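Participant: The sequence isn't on hand, but the structure is:
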């Protein structure tokens, strides 16, 4: 379960790379009730998605030529430089090295050995998101990967995750937790890409899940707002009812109405 008591390896931030910040703000505002607050003129268009005055995500313009719209998940680190070295030693790639974001903290971006992009956040004045697991906020981080075994080893080395494999029919789902945290510290999962997905051109990627009160209602609203359904609502016993969507710009995310404990 995600909390705002951020420990090394836990998701502590996420942001959306968008070709049209106003359009993205309108979509997610209608879908989740988020409001947009600019980080200021010096931030290059970057700003925060807030819910009830709490920062729950962020959004910024696409910076690199040829970049595609998408969500980036950040994981807590106490030392971004050390994490960058660990990424390289474990077979990953440093997309951009650690740098200061004013006094808020330090960030760095990486690609894992299977091709999935992610980032880390070393807190300064900004510790991380103000709210998680509540309706309209991040509640789970899921890696869809072409090589689950390589990914498990990589993130275990770089972020110190513990992993528990769960057979699900024809494939194995891996639940990951922060180091030594046990089941209560579960933060996400590793899901192997199916052969038909890879044949269709789907590549390794991280997928954020947002908690919602009513999965079907949110999916219907997303479609009315111009989003697309990648996976229609489905119920997993003991987990919840979930669906995968794309926003109007093509950024993928999932929603889940979690089962009651």
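Facilitator: That came through, no problem. In this text, all values refer to a predicted model and were calculated from it rather than measured experimentally.

Participant: contacts, neighbours, all on C-alpha from now
Facilitator: OK.

Participant: can you give me the strands in the stretch 1-150 of the chain?
Facilitator: Listed in chain order, the strands of the stretch 1-150 of the chain (DSSP state E, counting those that start in this stretch) span 11-18, 35-38, 47-51, 54-61, 70-76, 93-101, 105-111, 117-123, 138-145.

Participant: try it against this one:
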């Protein structure tokens, strides 16, 4: 482990089972439960966990936005939708790439980005 580097992230989840199923099916993450109110996730690029809470993480309320990377943005968006995610912002361009925002089953906002399309 590197000292002074971001090592772990924790996010709220109203329904741990729904979020575990969503992220497992959509992104291939694995989980380890630590009691009934906490589940750690792995295989995500940065390890973290979901804790049971009745609130959600949204940038509009001051929370950090967690951004994932995907080689194929369109197929990732389709998997998000088919597994129960809600598209908050459809694919748009920004300097350096393209991305979309989605809500997980518990209402947390995430983004997925990819490199720009080749001309």
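Facilitator: That came in fine, so what should we check first? Quantities reported herein were computed from a predicted structural model and do not represent experimental measurements.

Participant: TM-score them against each other, please.
Facilitator: Once superposed, the chains reach a TM-score of 0.80 (TM-score structural alignment, normalised by the length of structure 2), with 116 aligned residues with a CA RMSD of 2.4 Å.

Participant: re the thing from before, nearest to residue 255 of structure 1, of the strands of the stretch 1-150 of structure 1?
Facilitator: Among the strands of the stretch 1-150 of structure 1, the nearest to residue 255 of structure 1 by CA to CA is strand 138-145 (9.1 Å).

Participant: Where in structure 2 does stretch 213-220 of structure 1 align, residue-wise?
Facilitator: The alignment of stretch 213-220 of structure 1 onto structure 2 (TM-score structural alignment) spans residues 71-78.

Participant: So which bits of stretch 47-54 of structure 2 are buried?
Facilitator: Of the residues in stretch 47-54 of structure 2, those buried by neighbour count under the rule 16 or more other CA atoms under 10 Å are 48-51.

Participant: Of these, which is the nearest to residue 102 of structure 2?
Facilitator: The closest of the buried residues of stretch 47-54 of structure 2 to residue 102 of structure 2 turns out to be residue 50 (CA to CA; 17.0 Å).

Participant: Kindly tell me how buried the closest residue to the closest one other than its chain neighbours is, as a neighbour count.
Facilitator: Take residue 50 of structure 2 and drop its neighbours on the chain: the residue closest to it by CA to CA, 6 or more residues apart in numbering is residue 11, 4.9 Å away. Residues near residue 11 of structure 2, counting by other CA atoms under 10 Å, number 17.

Participant: so residue 11 of structure 2 touches residue 51, yeah?
Facilitator: Yes - Residue 11 of structure 2 is within contact range of residue 51, at 6.3 Å (criterion: CA atoms under 8 Å).

Participant: now the helices: where do they sit in structure 1?
Facilitator: For structure 1, the helices defined by DSSP state H occupy 21-32, 80-89, 148-159, 195-199, 215-224.

Participant: What span of structure 2 is the third one aligned with?
Facilitator: Per TM-score structural alignment, helix 148-159 of structure 1 has no counterpart in structure 2.

Participant: Could you name the helices and strands sitting against that helix?
Facilitator: Contacts defined by 3 or more CA pairs under 8 Å, 6 or more residues apart in numbering; DSSP states H and E place helix 148-159 of structure 1 against helix 80-89, strand 162-168, strand 186-192.

Participant: Can I get the ones you listed in TSV including mean neighbour count?
Facilitator: Shown next, in TSV, are these (neighbours: other CA atoms under 10 Å):
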stretch	mean neighbour count
helix 80-89	18
strand 162-168	14
strand 186-192	22
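
Participant: Now distance to residue 46 of structure 1 too, for the ones you listed, in a markdown table please.
Facilitator: Formatted as a markdown table, these follow (distance: least, CA to CA, whole Å):
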| stretch | distance to residue 46 of structure 1 |
| --- | --- |
| helix 80-89 | 21 |
| strand 162-168 | 33 |
| strand 186-192 | 26 |
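
Participant: just so I know, which of those lies nearest residue 256 of structure 1?
Facilitator: In terms of CA to CA, the element of those nearest to residue 256 of structure 1 is strand 186-192, at 13.0 Å.

Participant: Tell me what angle that closest one forms with strand 162-168.
Facilitator: Relative orientation of strand 186-192 of structure 1 with respect to strand 162-168: 50 degrees, computed using axes from the mean of the first three to the mean of the last three CA atoms, to 10 degrees.
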